[in-house]
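Q: sequence-free structure coming up:
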């Protein structure tokens, strides 16, 4: 009898596979952006349906939304101002660019950050095809004016 091997990775969407660097990157960006809490809501892993398409950016940035602790929203349909996508270890770059071009921008998202931990780069894209790539300095979103030091995200602690 032949032994059949099954690769467990096939059971998951590649964007759902987390790693230490992926999680660390999301945490560092989210925690730094909390300083903008007076103007923006920073939501990690928020489920949404934009134009009927289900998506879940790693981080979504909205103008402050009304707080209603009695009624929760499972799938928000309002597009964020900014969607931040951190490339997962097994995810193709084309997954993010397709989502950006076919879901985010048509739904009204105004800027998308594409964060690549392996290369330690961040590219901010806008619907008018502006692309700004950072590999150091201060990352500044041209739409929201949010700023975050590159070294805060990709800092290296001493062992």
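A: Good, I have the coordinates. Values in this document were obtained by computation on a predicted structure and should not be read as measured data. Numbering: from 1, shown residues only.

Q: rest of the way, CA atoms for contacts and neighbours
A: Noted.

Q: wait, residue 21 sits on residue 115?
A: No. Residue 21 lies out of contact with residue 115 (Cα atoms under 8 Å); the separation is 11.2 Å.

Q: Look at these two and report which has more neighbours.
A: Taking other Cα atoms under 10 Å, residue 21 and residue 115 do not tie; residue 115 has more neighbours (22 against 16).

Q: doesn't the more buried one fall inside a strand?
A: Yes. Residue state for residue 115 (DSSP: H, G, I helix; E, B strand; the rest coil) corresponds to a strand.

Q: Between the two ends of stretch 94-104, how far is it?
A: End-to-end distance of stretch 94-104 (Cα to Cα, to the nearest Å): 14 Å.

Q: Residues touching it, excluding its own?
A: 50-51, 53, 79, 83, 85, 87, 112, 114 (Cα atoms under 8 Å, 6 or more residues apart in numbering).

Q: Structure two is appended below for comparative analysis:
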């Protein structure tokens, strides 16, 4: 039975351990990276799809925010040992919330200060931290007091 499941997974899913993103997922990811770099690029390094080791497995968030660090063009390691201050997961249409919550828990346990879970269909952002209940934003500005980052939902879900 397990072989049948593996046969139906794309190379992307096998490599990254998550469903293949769709257009909306990619659009939101691009919006986030552009907005974060424009507003916080002097303070933070913003990257996408970098694997982070956890005690159980590697996790590859859609967007990661680190304290400002130099770029080393000769660096070849696929994983970073230092956790980001913020990790963002964008829910894909076939991705179960339970799977996302397992990633959130793993990321917080290794020292990520906050994790955002974006649900494109609902146009919401939920902010998870280790020491407070999650907060879901449905309008206005996402305010993450742990990282100090604020972004409007209009920027995250902008279509132009």
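A: That came through fine. Worth saying up front: this structure is predicted, and the values here are computed from it rather than measured.

Q: coming back round to it: okay, the contacts of stretch 94-104 of the first structure in CSV with distance to residue 122 of the first structure, neighbour count and secondary structure next?
A: Formatted as CSV, those follow (distance: Cα to Cα, whole Å; neighbours: other Cα atoms under 10 Å; DSSP: H, G, I helix; E, B strand; the rest coil):
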residue, distance to residue 122 of the first structure, neighbour count, secondary structure
50, 24, 21, strand
51, 26, 14, coil
53, 25, 13, strand
79, 21, 22, coil
83, 13, 25, strand
85, 10, 24, strand
87, 10, 22, coil
112, 10, 28, strand
114, 6, 21, strand
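
Q: With respect to residue 27 of the first structure, which of the residues you listed is nearest?
A: Closest approach between the contacts of stretch 94-104 of the first structure and residue 27 of the first structure, by Cα to Cα: residue 85, at 12.6 Å.

Q: re the thing from before, now flag whichever of the contacts of stretch 94-104 of the first structure is closest to residue 17 of the first structure.
A: Using Cα to Cα, those come closest to residue 17 of the first structure at residue 87, 10.1 Å.

Q: I'd say that closest one and residue 113 touch.
A: No. Contact between residue 87 of the first structure and residue 113 fails when scored by Cα under 8 Å: they sit 10.3 Å apart.

Q: Give me the contact list for the longest helix along the second structure.
A: Counting by DSSP state H, the longest helix found in the second structure is helix 23-40. By Cα under 8 Å, 6+ apart, the surrounding residues in contact with helix 23-40 of the second structure are 44-48, 62-63, 90-92, 120, 149, 151, 155-158.

Q: Next step: those restricted to helices.
A: Filtering the contacts of helix 23-40 of the second structure for helices - DSSP H - leaves 155-156.

Q: Quick one, which of the contacts of helix 23-40 of the second structure are buried?
A: Buried by 16 or more other Cα atoms under 10 Å: 44-48, 62-63, 90-92, 120, 151, 155-157, out of the contacts of helix 23-40 of the second structure.

Q: Looking at those, which two lie furthest apart in space?
A: In terms of Cα to Cα, those reach their longest pairwise distance at 44 and 92, which sit 26.1 Å apart.

Q: Strands of the first structure, residue ranges please.
A: Ranges of strands in the first structure, per DSSP state E, are 40-44, 48-50, 53-55, 59-63, 82-86, 111-116, 121-125, 131-134, 138-140, 147-149.

Q: and residue 70 of the first structure, which of the ones you listed is closest to it?
A: strand 40-44 (18.2 Å).
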